[in-house]
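Chemist: sequence first, predicted coordinates after that:
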Amino acid sequence: MQPLAVSIGDPAGIGPEVIARSWEARDTAGLSPFVVAGAEAPLRAVWDGPIATISTLDQAAACFHAALPVLPVGELLDATPGQPTPAGAALAFAALEKAVALTLSGEAAAMVTAPVSKAELKAVGYTWPGQTEFVAERSGVAPDDAVMMLAGPHVRTVPVTIHIPLRQVPEALTTDLILRRAETTLRALRLDFGIAEPRLAVTGLNPHAGEDGHIGLEDQTIIAPAVEELRRRGWLAEGPLPADALFAPHIRTRYDAMLCMYHDQALIPVKALDFDQGVNMTLGLPIVRTSPDHGTAFNIAGRGVARPDAMIAALKMAAQCAARRAEAANR
């Protein structure tokens, strides 16, 4: 399998540190070879380990056991942890562009993105809401068809609506949107996670899933018809289910993923159960893309306290999903 392409993220954040520490754990964690798209300076600012500058991804496997392979994508001669700069944001942009291109061309098996600062990127001309939308556009996928999954050892969740005010969620929810998100999730559970008959739980929007219309009608009029249609199409889906009980251990283990109606309904369980090992995976793409489910953490960058667990989990998930796709393509 080809190596993974890892975009360095904002060089002033914890991305360089958790990438380097992941390479240190390559043997104990059983990581596949990966290449950092970025620059050497941000890594040197937080790490004194061995680095191999490469010009093609074919060189990565040969040196990965002895050094962290870095594919330069721009010139950044200096980086100070915790102090973001326009030059650093430009590097993050270039690294993301390179990682997408390498993965789309097949030179990389999958891509993993380290965290970026949206505010810093905006200042250098980045117009996409986040990395997900950029990767989707470059992959030829409409933004609404790129679905965010949060996955950890204990739970997988998918939010139907994401970065909108809570008061706008009921208006944004439609039966068709729920169906599209659900089927993208179910197909990914089959293809990327190897689950032959995936089981999907669909949460309600209101407390107690509306309590038969006494606490809101959206559960009956919007969500329930989507679940019924999923079943009609042959999928294993249940809902709308009360979200306050769904994530209890004896209930959540019945399902392979939970489709949630809004951002916090999906992210709170992942943050509570799998904070240090949470992975953000974009579903619905022709390529595999994962990311550690945390931000740049400028406040702790360079202090040696950032944990690499989520980056390690993102690297492992990307490699596993890419291998399953390759196996399916060769059948």
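Modeler: Received, thanks. Numbering: from 1, shown residues only.

Chemist: from here on, just use CA atoms for contacts and neighbour counts.
Modeler: OK.

Chemist: in which helix or strand does the closest residue to Ala310 other than its chain neighbours reside?
Modeler: Excluding its sequence neighbours, the residue lying closest to Ala310 (CA to CA, 6 or more residues apart in numbering) is Gln277, at 4.2 Å. Under DSSP states H and E, no helix or strand contains Gln277.

Chemist: second structure follows, compare the two:
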Amino acid sequence: MAYSESPLPLVLTMGEPAGIGPDVTLSAWMARYDRSLPAFYCLADPNLLKARAARLGLAVPIEIVSAADATRVFAHALPVVPLESKAFAEPGQPERSAAIGVIEAIARSVGDVRAGLASAIVTNPINKKVLVDAGFQHPGHTEFLGMLSAAWSGTAARPIMMLAGPGLRAVPATIHVPIAAVPGLLTEQLILHTARTVDQEMRRRFGIANPRIAVAGLNPHAGEGGVMGTEDDAVLRPAVARLRQEGIDAVGPLAPDTMFHPVARARYDVALCMYHDQALIPAKTIAFAETVNVTLGLPFVRTSPDHGTAFDIAGTGQADFSSLAAALRLADELARNEAGYVAEHAAARHMA
């Protein structure tokens, strides 16, 4: 078989049914051999996928399965584990009634990983407004998964977003907040927590033994000695010094306008940025179609394509599935790396 075989499949959530999630899911399955994709099953409304395949003229056989049968079925059909809720919408026409199914898919994906039915979670894009209008009380996927993680582990989780592409890994310390709120949210404790989590996950899931973390400044020229803002000297420099005392290879704060060109990126493994766009703009500029959203700080691997619902092209055949393919491959890689890391450290403890 041309696709990467794994003992457990990945679980892929349906995402917003009126968006391009169904389109890229169907296309990814059709390209499973060309893109060397791991086996996955989709938590979705089967009728949605059948209707979208017919609209796009894609000959994708869809087979309703249990998660345990997904890997066996994957070679000849797209395995779909049906939702209890109806989640159907015409392309480009979001339906508030479908929000329950979207939320159900996310929650069930976490349950499947916890039950040992899937190795990792890949989520298709959601539309936050549709979910909020239906009573969803979380800013997005990341925060909802953090709540589900806390319910799983019994401890509070503070999930962290990473944008991972072939030329850059970038982490925003603050995510879905207004830009005016960022300076007040940046504390030494937040930077320490974020960097420690990044360091741990780079070792555990990315297989990098000594990760190098470049901390971006908040202000132009990283404040230039307080002339352009005091946060870099008051918050970021002490945090970096503390991290280095702990043995974490962190540098900064660096001038944000000079840390994303190729020579600068070669000096670090991940950029720790201060706000959403500071991380996402360079990541999407460098490799938009291949960049993957990874959630760090969870007891399971979760990735997502780094694009939105794209209502304007849903159902037209124009959607590019490259980011979803990259998210599937990366989820499989991270899950395998983590399994190896856990086994290696368990063996070391046994030897000791």
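Modeler: Received the coordinates, thanks. Bear in mind that the values here come from a model prediction, so they are computed numbers and not experimental data.

Chemist: what lines up with the residue nearest to Ala310 of structure 1 in structure 2?
Modeler: Counting by TM-score structural alignment, Gln277 of structure 1 corresponds to Glu290 in structure 2.

Chemist: neighbours around that match, how many?
Modeler: 21 (other CA atoms under 10 Å).

Chemist: all helices for structure 1, in order.
Modeler: 15-24, 40-44, 60-63, 86-104, 118-122, 131-138, 169-172, 175-191, 218, 224-232, 243-246, 249-252, 263-274, 309-329 (DSSP state H).

Chemist: which one of the ones you listed lies closest to Gly284 of structure 1?
Modeler: Gly284 of structure 1 lies closest to helix 175-191 among the helices of structure 1, at 5.9 Å (CA to CA).

Chemist: residues contacting the match of Gln277 of structure 1?
Modeler: Gly165, Pro166, Ser322, Ser323, Ala326 (CA atoms under 8 Å, 6 or more residues apart in numbering).

Chemist: show me which of those residues are buried.
Modeler: Gly165, Ser322, Ser323, Ala326 (16 or more other CA atoms under 10 Å).

Chemist: could you measure from the match of Gln277 of structure 1 over to Ile213 of structure 2?
Modeler: Using CA to CA, to the nearest Å, we find Glu290 of structure 2 at a distance of 22 Å from Ile213 of structure 2.

Chemist: tell me the spacing between the counterpart of Pro225 of structure 1 in structure 2 and Asn210 of structure 2.
Modeler: Aligned against structure 2 by TM-score structural alignment, Pro225 of structure 1 finds its counterpart in Pro238. Pro238 of structure 2 sits 21 Å away from Asn210 of structure 2, going by CA to CA.

Chemist: for Val240 of structure 2, same thing?
Modeler: Using CA to CA, Val240 of structure 2 is found at 16 Å from Asn210 of structure 2.

Chemist: higher neighbour count, these two?
Modeler: The neighbour comparison of Val240 of structure 2 against Asn210 (other CA under 10 Å) goes to Val240, with 24 against 14.

Chemist: surely the more buried one touches Gly247?
Modeler: No: Val240 of structure 2 lies out of contact with Gly247 (CA atoms under 8 Å); the separation is 10.8 Å.

Chemist: ok, the corresponding residue of structure 1 for Asp257 of structure 2 - how many residues close by?
Modeler: Matched by TM-score structural alignment, Asp257 of structure 2 corresponds to Asp244 in structure 1. Asp244 of structure 1 has 13 neighbours, counted by other CA under 10 Å.

Chemist: now for Asp244 of structure 1: which residues touch it?
Modeler: Applying CA under 8 Å, 6+ apart, we find Asp244 of structure 1 in contact with Pro207, His208.

Chemist: go on, Leu259 of structure 1?
Modeler: Contacts for Leu259 of structure 1 (CA under 8 Å, 6+ apart) come out as Thr157, Val158, Pro159, Val160, Arg181, Ala182, Leu200, Ala201, Val202, Thr203, Ala266.

Chemist: that one corresponds to which position in structure 2?
Modeler: Aligned by TM-score structural alignment, Leu259 of structure 1 pairs with Leu272 of structure 2.

Chemist: in stretch 133-146 of structure 1, what's buried?
Modeler: Glu133, Phe134, Val135, Ala136, Ser139, Val141, Asp145, Ala146.

Chemist: from the residues you listed, pick the one nearest Leu189 of structure 1.
Modeler: Leu189 of structure 1 lies nearest to Ala146 out of the buried residues of stretch 133-146 of structure 1, by CA to CA, at 14.6 Å.

Chemist: distance of that closest one relative to Thr185 of structure 1?
Modeler: Using CA to CA, Ala146 of structure 1 is found at 10 Å from Thr185 of structure 1.

Chemist: common neighbours of these two, please.
Modeler: Leu283, Gly284.

Chemist: is it true that Cys273 of structure 2 touches Ala170?
Modeler: Yes: using CA under 8 Å, Cys273 of structure 2 is in contact with Ala170, at 6.8 Å.

Chemist: which position in structure 1 pairs with Pro166 of structure 2?
Modeler: Per TM-score structural alignment, Pro166 of structure 2 is aligned with Pro153.

Chemist: ok, its match touching Asp276?
Modeler: No: between Pro153 of structure 1 and Asp276 there is no contact under CA under 8 Å: 10.3 Å.

Chemist: can you report how many residues neighbour Arg108 of structure 2?
Modeler: Residues near Arg108 of structure 2, counting by other CA under 10 Å: 15.

Chemist: repeat for the one 3 residues further on
Modeler: If you count neighbours by other CA under 10 Å, Gly111 of structure 2 ends up with 15.

Chemist: can you tell me what it aligns to in structure 1?
Modeler: Using TM-score structural alignment, the equivalent of Gly111 of structure 2 in structure 1 is Ala101.
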